[in-house]
Every structure is written in C-alpha cells, then in structure tokens.
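Asker: need a structure here:
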Amino acid sequence: MGGLSLPHLIVMALVVLVLFGRGRISEMMGDFGKGIKSFKQGMHEEDNKPVPAPPAQIQQQQVPPAQPVSQPTSTTDQAQ
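Answerer: This next block holds a predicted model:
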C-alpha cells in the first residue's frame, strides 16, 4: 500500500506521453539538460575565478590648513 509498483509507473508514463506528446517531452528534457550543463559551467567558473587582493589602505595626504580670506572693505563702510 502506498508504494508505486512497475505497472503504476508504466501507466503514468503512458498518460504523460498522451498528454504532452513525444516531441514536447524530448524538448523539455533537452532544455533540462542544457540548464544542468550551464549550471555546472557556472560553478566551475566560480571555482577558477582568482581571488582579488584586498584593497590597499588609502594614505591620507597632509593638507595644510586653509588661510583665512581677508574681507575687502567697501567704500560704503568707510563713509559711515
């Protein structure tokens, strides 16, 4: 009880063939195989990718402090 025997699997396979047809199942299995192949290639590329070196610390340059800007005197201020 509850298990799938060989006759059950054969009936299920025939139902699937009738519903989808042989061409559609072949196409789906081909797409599935291509997906597995591209997944494996992607995993292989990740393994071979060189590990980048950690970024070097940026040396801060010593910047001299800014000189205060003298305010120009206007002629109206002098007249008052």
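Asker: rest of the way, CA atoms for contacts and neighbours
Answerer: OK.
Asker: longest helix in the chain, please.
Answerer: helix 22-48 (DSSP state H).
Asker: neighbours of residue 28, just the number please.
Answerer: For residue 28, the neighbour count with other Cα atoms under 10 Å is 11.
Asker: and it, how close does it get to residue 36?
Answerer: In this view, residue 28 and residue 36 are 12 Å apart by Cα to Cα, to the nearest Å.
Asker: to compare against the first, here's another:
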Amino acid sequence: MGSLSIWHWLIVLAVVVLIFGTKKLKNVGSDLGSAVKGFKDGMRDGASDAPAPPPQQVTASKANDSHTVDVEAKTKS
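Answerer: Next comes the predicted model:
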C-alpha cells in the first residue's frame, strides 16, 4: 500500500491531461525549462562578475554642463 504501481501513475497522468489538455501541459513544460535555463545562466554570470563600482558623483565641472538639471529635494510634510 506504500508505493503506487504504474497503473496508478497512468490514471493520474490521464486525469491531468483531461483537466489541463496537452497544449497547456506543453507550454508549462517549456516555460519551466526556460526558467531553469535562465536561472542557471544567471547563477553562472553572477559568479564570474565583479561587483559594480558605485555611481560617480557630479563634480563642479559637470555641474556647468548644459544637460545637467539642478533640483532641490524637499521632504513631504
């Protein structure tokens, strides 16, 4: 009674196919595969990349640039 036989698994598979349909199951399988592949690529890329340097602060020479916008931050009261 502890383990299920092959017939039990075939019945479960048939019920799942009847509920979801083969096209939906195929899409779920391909989505899961691409997610796992993306996760592995991200882990591989993350391990080899060095941490990014912090962003540079605006200096006085850059503050005079015509594309620089000077704003004053205010707190909400």
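Asker: which other residues reach the next helix or strand after the longest helix of the first structure?
Answerer: Next in sequence after helix 22-48 of the first structure, counting helices and strands by DSSP states H and E, comes helix 75-79. Outside helix 75-79 of the first structure, not one residue touches it by Cα atoms under 8 Å, 6 or more residues apart in numbering.
Asker: helix 75-79 of the first structure: how far from the chain's middle?
Answerer: Centroid separation between helix 75-79 of the first structure and its chain, computed with Cα atoms, centre = their mean, to the nearest Å, is 67 Å.
Asker: list the buried residues in it.
Answerer: When burial is assessed from 16 or more other Cα atoms under 10 Å, helix 75-79 of the first structure yields no buried residues.
Asker: equivalent range in the first structure for the helix or strand hosting residue 62 of the second structure?
Answerer: For residue 62 of the second structure, the element it lies in under DSSP H and E is helix 60-63. On the first structure, no counterpart of helix 60-63 of the second structure exists by TM-score structural alignment.
Asker: now that helix, how far from the centre of its chain.
Answerer: That offset, for helix 60-63 of the second structure, works out to 38 Å (Cα atoms, centre = their mean).
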